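In: whatever this is, show me its structure:
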Amino acid sequence: MAEDEAGRRRARGELESEVMAALWAAGEPLTPGGVQAALGGDLAYNTVQTILIRLLDKDLVRRGPAGRGRGHAYWPAQDAATLAATRMRATLDERPDRRAVLQQFAAALGEDDAETLRALLAERES
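Out: Prediction:
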C-alpha cells in the first residue's frame, strides 16, 4: 500500500480518488506525467500509470493518444456528480431493504441538503 507525504498508509482507493479528482480538476486529458504533476509529484510515474490503468479497467477513465510519441492521455468517463450518483444507486441496489437505507440516508442529511432533495423530488413529480 502506498504512503503519503506524512508516511501514513493511504486507505484503499484513496490514490484512485486523488487521481480522479486531478482529472476532473484539469478539465482536459492528462498524461500520466500530467497527473503526477497535478498530484504534487510525490508519487512515482509508474505508480500513477498503474492507477490510471486500473481506473481504465474499471471503466472510470478513457484513454487516447497523447499526441506525438507512444504516450496516452486520460480523462474521466463521467463527471464527479454522475459517478457519485451511480455509486449511490449501486449501493442501494445491493441492499435488500432499500427503504431502510434511504431512511438512514435521509436522516443523516443536513437541513440544506434535505431541502435540496425535497426540491429535486418535487421537480420530478411535476
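In: all contacts plus neighbour counts: C-alpha atoms, from now on.
Out: Noted.
In: who are the contact partners of Leu30?
Out: Leu30 makes contact with Leu23, Ala73, Tyr74, Trp75 under the criterion CA atoms under 8 Å, 6 or more residues apart in numbering.
In: another sequence for comparison is provided below:
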Amino acid sequence: MAGGSEDPVNDPTRRQAGELEGAVLAALWASQRPLTAPELQRALPAGLARTTVATILARLHDKGTVRRTRQGRAFAYSPVVEDPAALSAQRMHTELDRGDDRSGTLARFISRLSSDDEDLVRALLASSAEPKEQR
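Out: Below is the predicted model:
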C-alpha cells in the first residue's frame, strides 16, 4: 500500500471476526460461575485490554448471547446457552425468525446439505417423532 502502511484486511496478526467473542464464550462455558470483565480478562489470552473485554461482553449482551447480573459495582456475565451447539441452534432460529419466507429459507438450507447431513437430519426428525415413552 502507498506510504508503507500495513493492509489491515490482509494482516495475518489481526483476529478473525468473532474470534474474540468465541474465546469469551469458551471461557464462560468453562467457568462454573458468572465472571466479571476483569476475571474474563485474566482467563483470556494475554494482551487483551480490559476495555476490549468489556466491549466484547457488551456486544454479546446486546445480541442476547450472555446475561449479566450485578456483582457489587460490576456486572458478572454468564452464557445464555449451555454449549456451542446450542448457540448455533439459537443463531439458526434467529435467522429463520428474521425472514419473511421461512419455507424458502429452510428449502435453500436443506438443498445445500451434504448427503451425510441429510441422513442425520432425517434420523433426528424420525427420533423426535417417536413417542416420548420409547426414547
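In: tell me which of the contacts of Leu30 of structure 1 are still there in structure 2?
Out: For those, the contacts that are reproduced in structure 2, applying both residues aligned by TM-score structural alignment, their matches' CA atoms under 8 Å, are Leu23, Ala73, Tyr74, Trp75.
In: so which of the contacts of Leu30 of structure 1 sit within strands?
Out: Applying DSSP state E to the contacts of Leu30 of structure 1, the entries found in strands are Ala73, Tyr74, Trp75.
In: dump these into a markdown table; add distance to Gln36 of structure 1 and neighbour count as well.
Out: Shown next, in a markdown table, are these (distance: CA to CA, whole Å; neighbours: other CA atoms under 10 Å):
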| residue | distance to Gln36 of structure 1 | neighbour count |
| --- | --- | --- |
| Ala73 | 12 | 19 |
| Tyr74 | 12 | 23 |
| Trp75 | 14 | 23 |
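In: which element is Arg87 of structure 1 on?
Out: Using DSSP states H and E, Arg87 of structure 1 falls within helix 80-94.
In: ok, and the closest non-adjacent residue to the residue minimising distance to the centre of structure 2?
Out: In structure 2, the centroid-proximal residue (CA atoms, centre = their mean) is Leu87; its distance is 5.3 Å. Nearest in space to Leu87 of structure 2, with sequence neighbours left out and distances taken as CA to CA, 6 or more residues apart in numbering, is Val81 at 6.0 Å.
In: show me what the one you found aligns to in structure 1.
Out: If you follow Val81 of structure 2 across to structure 1 using TM-score structural alignment, you land on Gln78.
In: that match: helix or strand, and which one exactly?
Out: Using DSSP H and E, no helix or strand contains Gln78 of structure 1.
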